[in-house]
Each structure stands twice: as C-alpha cells, then as structure tokens.
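Engineer: Below is the sequence, then the predicted model.
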Amino acid sequence: MSAAGRSEDAPDRVAAALRDAEFVRLVATADGDALAATGLLARALDATEVPYQASLAAIPEPPATDADCTVAIGHNGASDVVLRETPLSVAAADVARTLAPDAVDPELALAGAVSAGAEPSGALLEAADLQRRPGVAIPTDDRIDGLAGSTLVHASFSGDGEAVEAALDGIDGDHALASFVALSAVQDAPPRAATAVERALSPYDCDRFETLGGFADVLDAVAEDRPGTGIALALGHGVETAALETWRAHGQRAHTALRSADTSRYNGLYVARTDGGEQSGGHPNAPLGTVARLLFTYRSPEPVALVVSDGQAAIVAEESVDAADALREAAAGLNGRATARDGRGRATFDGSATDYVAAFRGAV
C-alpha cells in the first residue's frame, strides 16, 4: 500500500493519492453520512477513470490488500487514507472537488451532512441552491407516508400509517403539521428530544426526494439495510423507488422494535434488549443503529443508550461521555469487534444480549 496520509491531510494530497492509483477500495461504515461520502468519492473516481470497489458495513472487515489506495470512511481500519472528520460527506466533497470538480453532487453532500446532524450551510448550500420552507422533513409528498416511515422523530404514531392518518385528522397546513409533530415528539421524552426534533422541521426542498432531511433519512435506512442499493443511490443510478421501499420498511421495524424492547435503567446507562435476527426477506428485525439513535433521543433518561440483541449491539452517547472504549472492551471480551465515531458505535460478539450488557457494565 502507498502512504497517502491520514484524515488531517489536505484534500489535494488525498486527491493526488486517488488520482495516481490504479485501483482504489472505499471501505465505509453503514450510516448515511459515510454512504454519501462514499458516493462523492466514487463519482470523482468515475470521472477520472480510476477503477474502484466500494463497500459498507456496520463494522467493516479488514479490506483486501489488492488496492493501490484504500480509504477508510468513518472508521480507523487498515488503510492509506482515513476520513473521520464529521461530516464525512463534507470532507469527501472537498476531496472530490479537487479531484473532479464537475462530479461533485452538492445535494448528496448536504444530505450526508444532515444525516450527521449538521446544519446545511456554506458553499455546498449555495451550489445546491435549495430553499427552506415550513413543514416537516420527509422524503415523499404524502405526509402520512412520510411521517409513518420517518426516523427523524419517534412519537405515538410513528411506524403506523393508520395511526398517522388518525392523528393528522383536522390538521391542515405546513405550520400546523410542524407544530403537531414537534409537540408529539417531545411528549414523555427526555429534554434532548426538543433539540433533536428541530432536524425534522422547516426543511429544505430537494430535487431527488421531497426534502433534504428526507433524503438524509433514506440514506441512513439504505446504508444499514441495503448497502448495495445505498451505493447505487449515492451514485445516482435511479434507484429512488427501491430506496423508498427500504426506508418505509426500515422505519416501521425501528419504531416497532423500540416499543417492544425490554428496557433496563442503570446509573448512566439505559439498555433496550431486542431481536436482531434475520427476517425471511433478509432485513434485520431490528435495525440496531436506528433503534439506538431513537432510544437515545426520544426515550433514554440516561446519557448513554445501548440497544443489544444476541450477537450484536449499538450505542449512542452524549458528547460529554466517552463510551467507545467500553463498547470495544466488552466486544473484545466476547470474541467480537467494535467501531465507534462521534458518540455512536456498533459491536458484534459471541454470546447473548445479557452477556454483552454485563460485559459493557463491567467495562464502564
């Protein structure tokens, strides 16, 4: 492998390493921001006719060593270049702009940034020329469909189209809809929900989906459930219909899992045990990454939220809490692996959910 540098390298140095490679591997974590970053780099490589292979995984495996340049996106895996600066998509857009300016999709970069929790701004927003409006950030023009599938909020109606339809009876207009969603999301929720729900309000319009926030929500869903569809979406291959189908199913399963999970509260830790096994359609019953985010944002009274099933776990923690070491130590103690970034992490391990909770608590 060539020594191309690390995450602090200037975009021109990273771009030069990619341009000079005969074959590039892009190895990313399975989240919307990393997916968008992967798509931006892949588009630039396409434009410069550099062959590449892209992959997404909750916990990426060590990549094959057949590439001239390997890029780790969102993790610290073995690589020549590491992109870990949040938002990953903005860092990738800087590299792509240096490599092939005409190949940069500012809307994709902004959607990735929104997925990472950032507010759209700067040159990317100017280039995308998106307008903000009242309402709620959903990816479809049907508000019932949009709110039923959305994982930007968790409320009594989430994941259930009939419940959404009943709840919205008599609510007309974008302002009224936004107010209703905001109030519903903070009901019986921890204080952080009031800040988090703002991501779903006053959305930017979007070309590929109804809103930019909705686009970000779709990116998160396909990254976790259907990485191949996600990469095709990020490359602009016209798979929006398939992506929306994945997003709908993803949201329904996430909200259902959150409601049905067995929860336990410890000092500084809120745990939800759920079923992460495989369905016949290939989807995990509970998309743990999304369930952990919703648990932390809308249900956890503690600064750390852990969702665990037999063999796998996901965590989300407040910025002031460093839970990454405990996540890794607990996984390693059960012959597993883990990766974490910006308060979010995933782990796989040998053992039951109870085994992992005990190991995690012992490592904290």
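Structural biologist: Good, I have the coordinates.
Engineer: CA only for contacts and neighbour counts going forward, please
Structural biologist: Fine.
Engineer: burial measure for residue 258, as a count.
Structural biologist: Other residues within reach of residue 258 by the criterion other Cα atoms under 10 Å amount to 23.
Engineer: Check which helix or strand the nearest residue to residue 192 once chain neighbours are set aside maps to.
Structural biologist: Spatial nearest neighbour of residue 192, chain neighbours left out: residue 297 (6.2 Å); criterion: Cα to Cα, 6 or more residues apart in numbering. For residue 297, the enclosing helix or strand under DSSP states H and E is helix 288-298.
Engineer: so what secondary structure elements neighbour that helix?
Structural biologist: Under the contact definition 3 or more Cα pairs under 8 Å, 6 or more residues apart in numbering; DSSP states H and E, helix 288-298 sits against helix 192-196, helix 240-260, strand 304-309, strand 312-317.
Engineer: Which one, of these, ends up nearest to residue 37?
Structural biologist: Nearest to residue 37 among the helices and strands packed on helix 288-298 is helix 240-260 (17.5 Å), distances taken as Cα to Cα.
Engineer: picking up where we left off before, hey, which of the helices and strands packed on helix 288-298 is tucked in deepest?
Structural biologist: Taking mean count of other Cα atoms under 10 Å as the contact definition, the stretch among the helices and strands packed on helix 288-298 with the greatest mean neighbour count is strand 304-309, which reaches a mean of 28.
Engineer: what angle separates that one from helix 240-260?
Structural biologist: Here strand 304-309 runs at an angle of 100 degrees relative to helix 240-260 (axes from the mean of the first three to the mean of the last three Cα atoms, to 10 degrees).
Engineer: which residues touch residue 12?
Structural biologist: With Cα atoms under 8 Å, 6 or more residues apart in numbering as the criterion, the residues that contact residue 12 are 95, 98-99.
Engineer: Test my guess that residue 356 contacts residue 329.
Structural biologist: No. Residue 356 sits out of contact with residue 329 when judged by Cα atoms under 8 Å, with a separation of 10.3 Å.
Engineer: Okay, the residue nearest to residue 192 and residue 315: tell me how far apart.
Structural biologist: Here the criterion is Cα to Cα, to the nearest Å. By it, residue 297 lies 12 Å from residue 315.
Engineer: Please apply the same query to residue 296.
Structural biologist: Relative to residue 315, residue 296 is positioned 9 Å away (criterion: Cα to Cα).
Engineer: here's the one I want to compare it with:
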Amino acid sequence: MLIGVPREIKDHEYRVGITPAGVRALTDAGHEVWVETRAGERIGFSDALYLAAGARIANTASDAYACPLIVKVKEPQPSEIPLLRKEQVLFTYLHLAADPALTRRLLESRIIAIAYETVTDAAGALPLLTPMSEVAGRIAIQAGATALQLANGGRGVLLGGVPGVAPGKVLILGAGTVGTHAARMALGLGADVTLMDISLPRLRHLDDIFGARLKTRYSEAHAIEELAYEADLIVGSVLLPGKRAPKLISRALIQRMKPASVLVDVAIDQGGCAETSRPTTHSSPTYIEEGVVHYCVANMPAACARTATQALTNATLPYVLAIAGKGWRDALKADAGLRKGLNLHLGQVTHAGLAADLEFPCISPDIALE
C-alpha cells in the first residue's frame, strides 16, 4: 500500500507520523511510504534518514496526500482539508467532539477517519492515546511550575519549596494516565499533591504505588471546591473517550482561587474541563482570566516532539501495518478495538459518543463496514 506522511503544520508541531525506524518496518513489509520533505527535520529525523529507511521523499504536501492511507499526528488544518479525497483513510488524532466545524468538513470530504484517541485494546484501554497522555502528564507539571513563576504571571511559588518553607499545593483532577504521570512528576519535585477521581479502585491502586506521599480524594463538587481554593496549581486531566470533557471547574470557582494560581487544562483537546478554558498555542501558551493563569495548549506533547514521536510510533506501528497489509476494511473488521477508532465513514459519523455530543446522526461501525 502507498502510505503518506505529511509534515505537520499546526503551531510548533514538530512531531511526525512515523519515525525512520517505523518506515523501515513498513517498507520491509512491502509497502511504499512517502514522507513529506523536512517532516522530521526539527527533531533529528532528516530526509536522509528516511531515505535510508526506504522511504520516498514527497516534495509537497499534495504529493504526500496523494496516497490512499495518510498517517499523521494532529487533525487536519484548514489548508490541508482540500487535499483529502473521497475514500482516503486518515489515521491520526482527531478530537472531533470539541470541533463541530472540522467534523462537518471531514464529513463532506467522505474520507474514512480513524482516530487514535478512541482505538481500544482487548482490555478496553486506549493504547494509542496512552503514550501522548504519559508525555502530556509530565509536561503539565513542567508547564505549571514555569507558569507559577512571577515573570510568567504566577504567584511566585516554587512547587518543591525549600527547607523552612512549605511546598506548593498541586491538585490533579482525574487519575488516568495523564493524572498519574502528572502526580509522579509533581511528587518528584517535592510538591504537596492531591489526586482526585471517581474510581475508588483506581485511587486504592495509586495509594499502593505512591504511599503516603500522595493524597487521594474522591472526586465530587464539594471536595473539588475545597481543594481548588487551596491549590497553587490545578491540572485538569479528565477524559471521556471520544466525548467532550466534563466541566468540573466553574467560572465562579476560578474567581475564588488564589490570585495568580495556575490551571493547566490537559483536557483542552476535548473542550477543556474548566468554563474559562480556551485553546492556546506553544507560541502564546497562557492567558490570565479571573486572576488565574491558564495554560491550555492543545498539542502539549509537541513541546517534547522527539520523545513523543518515538513513543507514538511504538504504539501506532502495529495498527498501520495491519491497515496497510489487510486493507482498511478487513483490518477494521478483524479488530474490534481498531473498529472503535472509526469516527467517520464516507460522510457518516460512526462513533456514538461523538455523535451524541455534536447531535449528529450516527451509524454503527459494523453496519457501515457492511
């Protein structure tokens, strides 16, 4: 199969859909991979490395998008949508529940859109979202610690404190992959960390892992308010796969937080978990609203793009090999977890959660594939 890997054009997005090592695996399997020139240049994956791995170099985005299977990282940007064509397979992160306009345009393109973030494994986990969640969770603490510095609008709190001075208070909403890795990083800095979730088994598991260093609380409105008022840094990491994030933090709550405290909303890809959250970019990552510094970058892992690209290819490569080797229809029929990644099929929404959030008609993937 012909596989196209375009260069990402979202603000400061330096990840690339496949590493040279991934290309080598695909070409060894008999596939032809077209990588847009300079797609991985900023993270040390030169055109020469891709050529050595067996890729062909596409001189333009149009050349890369001429392939029947497109493998990339982020959702198509406005200038990329006209390059898509009917019955083309797009395999990438989409996060469509937060973007009805993009959803409509992709439906009009009549492509087959498989979203990394809704693919599941045999245990029901999210194997293609997990690596970026690991990266984002760790970056969230780095970004939050930086935003807390006075020069960046924060309250001047050092998360780890120093001898004789109390550490900063970190509140993490959601004990999934993002929240767990954020907790690990914050504890490593010496912060006072509380992690909230609605799953008591998950909280027990993390209590066993981290012990007394980590405080855990059941997530309900009163407890969130109580802890948010004391926090120097809040990390929002709640997830409903394929759906908009729930708004756990109201504007009224933000108004009562400590002046110049920080909110890092990792859920912004799915609309954000605070009423005051709106997407930002790496070029302009923060804004202040109601006296609180908001960091809401919609492609956080791009800050560590080399690490993120390697982690992503490790996870996606088996699926790319399956789609390219069996054909997209047979690959989806053979793998129920991959089939859950099917968000759009030839002008129809095929993910129930997405359709419910956007109030679009929905057809089941099983029926669509027949």
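Structural biologist: Perfect, I can see it now. All figures in this text were calculated on a predicted structure; none of them were measured in a lab.
Engineer: Superposing both, give me the TM-score.
Structural biologist: Comparing the chains after superposition, counting by TM-score structural alignment, normalised by the length of the first structure, produces a TM-score of 0.29; 174 aligned residues with a Cα RMSD of 6.4 Å.
Engineer: on that earlier part again, which residues are common contacts for residue 296 and residue 315 of the first structure?
Structural biologist: With Cα under 8 Å, 6+ apart applied, the overlap between the contact sets of residue 296 of the first structure and residue 315 consists of 304-305.
Engineer: The longest helix along the second structure - contacts with which helices or strands?
Structural biologist: Residue-count comparison of every helix in the second structure, with assignments taken from DSSP state H, identifies helix 305-326 as the longest. Using 3+ Cα pairs under 8 Å, 6+ apart as the contact test, the elements touching helix 305-326 of the second structure are helix 20-28, helix 130-147, helix 328-334.
Engineer: okay, residue 356 and residue 329 of the first structure: which has more neighbours?
Structural biologist: For residue 356 of the first structure and residue 329, the more surrounded residue by other Cα under 10 Å is residue 356, and the numbers stand at 26 against 19.
Engineer: Can you tell me how far the residue nearest to residue 192 of the first structure is from residue 94 of the first structure?
Structural biologist: When distances are taken as Cα to Cα, residue 297 of the first structure and residue 94 of the first structure turn out to be 30 Å apart.
Engineer: quick one, which of the two is more surrounded?
Structural biologist: Neighbours were counted for residue 297 of the first structure and for residue 94 using other Cα under 10 Å; residue 297 has more, 29 against 21.
Engineer: what's the distance between the more buried one and residue 305 of the first structure?
Structural biologist: Using Cα to Cα, residue 297 of the first structure is found at 9 Å from residue 305 of the first structure.
Engineer: before we move on, back to that, what residues of the longest helix of the second structure count as buried?
Structural biologist: Of the residues in helix 305-326 of the second structure, those scored as buried under the neighbour-count criterion (16 or more other Cα atoms under 10 Å) are 305-317, 319-325.
Engineer: now do stretch 194-213 of the second structure
Structural biologist: Across stretch 194-213 of the second structure, burial judged by 16+ other Cα under 10 Å covers 194-197, 203, 206-207.
Engineer: try stretch 89-102 of the first structure
Structural biologist: Taking 16+ other Cα under 10 Å as the neighbour-count basis, stretch 89-102 of the first structure is seen to contain the buried residues 89-100.
Engineer: Mind giving me the packing neighbours of the host helix or strand of residue 340 of the first structure?
Structural biologist: For residue 340 of the first structure, the host element (DSSP H and E) is strand 337-341. Other elements packing on strand 337-341 of the first structure under the criterion 3+ Cα pairs under 8 Å, 6+ apart are helix 324-333, strand 344-348.
Engineer: Could you say which of these is packed most deeply?
Structural biologist: Here the criterion is mean neighbour count by mean count of other Cα under 10 Å, and of those the winner is strand 344-348, at a mean of 25.
Engineer: tell me what that one is packed against?
Structural biologist: strand 312-317, helix 324-333, strand 337-341.
Engineer: ok, 6 Å please
Structural biologist: strand 312-317, strand 337-341 (3 or more Cα pairs under 6 Å, 6 or more residues apart in numbering; DSSP states H and E).
Engineer: Quick one, which of these gets closest to residue 40 of the first structure.
Structural biologist: Taking Cα to Cα as the criterion, residue 40 of the first structure comes closest to strand 337-341 out of those, the separation being 20.1 Å.
Engineer: what number of residues lie near residue 223 of the second structure?
Structural biologist: Using other Cα under 10 Å, residue 223 of the second structure is surrounded by 12 other residues.
Engineer: any idea how far residue 35 of the second structure is from it?
Structural biologist: 49 Å.
Engineer: Repeat that for residue 331 of the second structure.
Structural biologist: Residue 331 of the second structure is 23 Å from residue 35 of the second structure, where distance means Cα to Cα.
Engineer: quick one, which of those two is more surrounded?
Structural biologist: The neighbour count for residue 331 of the second structure versus residue 35, taken as other Cα under 10 Å, is higher for residue 35 (33 against 19).
Engineer: Now for the more buried one: which residues touch it?
Structural biologist: Under the criterion of Cα atoms under 6 Å, 6 or more residues apart in numbering, the neighbours of residue 35 of the second structure are 5, 57-58.
Engineer: circling back to that earlier point, with respect to residue 273 of the first structure, which of the helices and strands packed on helix 288-298 of the first structure lies nearest?
Structural biologist: strand 304-309 (5.0 Å).
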